[in-house]
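Colleague: Give me the fold of what follows.
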Amino acid sequence: MEARVRDLAAATPDTRDRYVDLLRVASLGVVVLGHWLMAAVTDDGVGNLLAVIPELQLLTWALQIMPVFFFVGGFSHALSYRSLRRKHPDGSPLYAVFLRARLQRLLRPTVVFILVWGVAALIVQLLDGDGGLTGVALRLVTQPLWFIGIYLAMVAFTPLLLKLHERHGWAAFGALVAAAAAVDVARFAFDVPHIAFANFVFVWLAVHQLGFLRADGRIRMPAALAGAGLLGAAALVAYGPYPLSMVGMPGEKVSNMAPPTLALLCHGLWLVGAVELLKNPGTRLVRRPRVWHAVVAANGLAMTAFLWHLTAMLGVYGAMLALDIPLPEPASAAWWAQTPIRIALAAGITALLVATFRSFERPKATGPGAGGSGPFAAVGITLCLLGVLGLSMVGFAGLLEGRSAMLIAVEVTAPTTVAMALIGWLLVERAAGGRLAVRDGAAGPK
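Modeller: Just a heads-up that it's a prediction; the model follows:
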């Protein structure tokens, strides 16, 4: 592996935007560390540190960094799709091949994660062992899958939204912002049922659209973007129905995250502007050979680590309970003193899980693609994103009892969502004829 990473790092062309790779790795790393820090597990269950110390919720304005990942995704999707468009001027297999090229390193490790946890959940429930922390784990481990589902939607909409971007530029982004604002007005002023779920599309696709603008060098005033986003978010929280926290909080009536709100979109604008302001020093940093080598290595396993990091964290707490190691009161001095040890152990277990499953993140050897089916691809990715989003909501708890959750306006169960995700993945694979027409690049997933 070390030799492969070294070769990839050495082969990176000077034209590659390495800062984007750094942002991708850093954003996922912050999310993982944030989840490990926020978990407040006691003998009574799992809580959230931000609920124990509400003042810390202000930190989410800097550390809720997932918009940066989606922004980077938009940039990379624009480059990838344009590259494929040049290779396939007739356009016939373009959509199917684009989907498989973008999703192979995302869906394969996700499908393995779902299958492993699904089998484990079935065994645990057949043995009536789904009580206590085990039952909590069966609910929690799938929650990060919402990110996969949203990312799938971004890939699916890239051809259409890129065409709108190329025709209308900032106006296409403005239309998505206006749609997100209209959804919140309908939600909060007129209490329209279920309409809030539409902002899973409008809010995140607006952030994704900023990546297209960056790809064309059209974010020329990042300070203004950051300032407008920060002021907008502050005004909405101060005078509107929006909570302070930019991550979901247990028991809150309104969440900025699920479904996303206009306040979260403003937060995304602030973060995008901020990271663009840091572009020059960040680019200089990542051009250092050792730093770039680390970024390349991290990019090759980032998705596997993201999928399994909650499993590792819950494993640490489960071991502590099994060994009768005291769990201090969250936010107490003893809890803070124990935190570095818990994080180090979670990192170690994550490393073991990555070593076990990272081969599924490696792209298969490919050759020039031909053929493909756009309709198969469209149906496949739709099933994938609905299945993955649904599973993130329902979890694996109550697998045999038919526990359900609301996905948009439809009740879904874990078996149903797993079936949709697996069938969708197979359709996406089949749609491109099992062959790719473009490599993702030297540094890993874009």
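
Colleague: Going by C-alpha atoms from here, please, whenever you check contacts or count neighbours.
Modeller: OK.

Colleague: Contact partners for residue 158?
Modeller: Listed by CA atoms under 8 Å, 6 or more residues apart in numbering, the contact set of residue 158 reads 74, 77-78, 81.

Colleague: Now do the SS call for the residue nearest to the spatial centre of the chain.
Modeller: Central residue of the chain (CA atoms, centre = their mean): residue 147, 3.1 Å from the mean position. Using DSSP: H, G, I helix; E, B strand; the rest coil, the structure places residue 147 in helix.

Colleague: Before we compare anything, build this one as well:
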Amino acid sequence: MAAETASVRALADATPAGRDRYADLLRVLSLGVVVLGHWLMAVVVVTDDGAREVGNLLAVVPALQVLTWVLQIMPVFFFVGGFAHALSYRSLTRRAPGRSVYADFLRARLQRLLRPTMVFVLVWAALALVIQLAGGGDGLTGVALRLVTQPLWFIGIYLAMVAFTPPLLRLHERYGWAAFGGLAVAAVAVDTARFAAGLPYAEFLNFAFVWLAIHQLGFLRADGRITRPALLAGTGLAAAAALVALGPYPLSMVGMPGEKVSNMAPPTLALLAHGLWLIGAAEVLRGPGTRFAGRARVWRGVIAANGVAMTAFLWHLTALLAVYGALLGVGAALPEPASGAWWAQTPVRLAAAAAVGTVLVAVFRRFERPAKPAPARPTATTGTGTGTGTGTGTGTGGPLAAVGITLCLLGVLGISMVGYDDLLDGKSATLIAIPVTAPTAVAAALVGWLLVERAGRRVRPAAPAA
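Modeller: The predicted structure follows:
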């Protein structure tokens, strides 16, 4: 622990003066809000036939759904991702002029994402297999095997954002706000086709258009082009309110059980407007937020949290379900959701989930640490001198990386949809128009990850100097 504290302190002391610490703070806060929101929303309910099921507090108390207009904060995370991806890709291109850096970019951006994700996927696949071979998997155990994989949709969307960063960044550099506008107009067209024309499967296109539009705003931030954040926030809030009041969109900005239309899956124009409001509000607070993040103690906390953020996100539902499982296992009475007793018990449940989550992070955090870089390959030289080449060469792993990230994207999204319940029975789910099973989705994600890793290591030596 002392060594880790010293490492965090050293990283904090070595932070360049020009680093945007507020962006790092937003990343930590957004994931923290997601974790806390999931812990608060998940409730154990008793169905009409007496079975226990995991439900949603917002469905039990619909009046609380208005809170999602503040707590559905994933757009802020994806916005910060766009900002970071723009800086990372430009840095790589500056250091390797004349060379394709696509494979290097994917590997650099995804290494700390895919390693902990693949460990999570494989550990839960193995647990599900053991449970079902032993004849278990019924009741709340089956619910847990289905629910733990659902947050992986976020990983799949993030993979798509990374994959599309180079072409969309070029569009941004050429067209600026018009590039964002094109994606927003496409989202409008999709919802029109969905709700007005009833075009089947059209809605799934907004998984790309809505989230990539949010991501595109991060590029605009990187270039200092969000100059009127209050206008952005006000426009987004007014548009979201109008769409919900006048259109077919529900109040909740997260999915609700049994609803015919969800603002999240697939995302809607209302969610895009909601994202504009949140991002504008975050930018309005940029000044005080930057000063807050600049405090030494706060910055050390941000660095420490960022080092385990993905691991904590992946395992947070596991922690909560473990707490519920333990309570039911010892015969503890669970109060009626949203009752006075339930609210009184909430701090205890949250503390227990945090304790279990801390243990899981301690066990699995090693997979989020950056891998040691491979030694640089020497390049050919000519003449009688003793110099060596630059080692930048010409990247040849781009196509391999593109195949890899596509497989990862499909595999991770497939796992999030199908879950691990009924793993041995060939249960499938429809990903867009493609049926997928858990084993095929796991295989696709694993192979894709290995291809991205391999592509990022392939560098063809530069041609000898004349």
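
Colleague: still on that earlier bit, residue in the second structure paired with the residue nearest to the centre of the first structure?
Modeller: Structural correspondence for residue 147 of the first structure with respect to the second structure (TM-score structural alignment): residue 154.

Colleague: What's the separation between its match and residue 304 of the second structure?
Modeller: From residue 154 of the second structure across to residue 304 of the second structure, the span is 22 Å (CA to CA, to the nearest Å).

Colleague: and the longest helix along the second structure, which stretch of the first structure?
Modeller: Longest helix of the second structure, by residue count under DSSP state H: helix 102-133. Helix 102-133 of the second structure lines up with residues 95-126 of the first structure when matched by TM-score structural alignment.

Colleague: Kindly report the same for stretch 253-263 of the second structure.
Modeller: Aligned using TM-score structural alignment, stretch 253-263 of the second structure spans residues 246-256 in the first structure.

Colleague: Tell me which residues are up against that stretch.
Modeller: 47-48, 50-51, 57, 60-61, 64, 241-243, 245, 257-258, 261, 263-264, 267.

Colleague: try 10 Å this time
Modeller: When contacts are defined by CA atoms under 10 Å, 6 or more residues apart in numbering, stretch 246-256 of the first structure is touched by residues 47-51, 57-65, 233, 237, 241-245, 257-265, 267.

Colleague: Could you pull up the contacting residues of residue 81 of the second structure?
Modeller: Contacts of residue 81 of the second structure (CA under 10 Å, 6+ apart): 23-24, 27, 75, 87, 158, 161-162, 214-219.

Colleague: rewinding a little: in PyMOL, how would I select just the buried ones from the contacts of stretch 246-256 of the first structure?
Modeller: Only the buried entries of the contacts of stretch 246-256 of the first structure go into this PyMOL selection, using 16 or more other CA atoms under 10 Å:
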select buried, resi 47+48+49+50+51+57+60+61+63+64+65+233+237+242+243+244+245+257+259+260+261+262+263+264+265+267
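
Colleague: The longest helix of the second structure vs the first structure, average offset?
Modeller: With mean CA distance after the TM-score superposition for the first structure, helix 102-133 of the second structure departs from the first structure by a mean of 0.2 Å once superposed.

Colleague: Which SSE is immediately downstream of that helix?
Modeller: Using DSSP states H and E, the helix or strand that follows helix 102-133 of the second structure in sequence is helix 139-147.

Colleague: Neighbours of residue 44 of the first structure, how many?
Modeller: Residue 44 of the first structure: 8 surrounding residues under other CA atoms under 10 Å.

Colleague: ok, now residue 346 of the first structure?
Modeller: 23.
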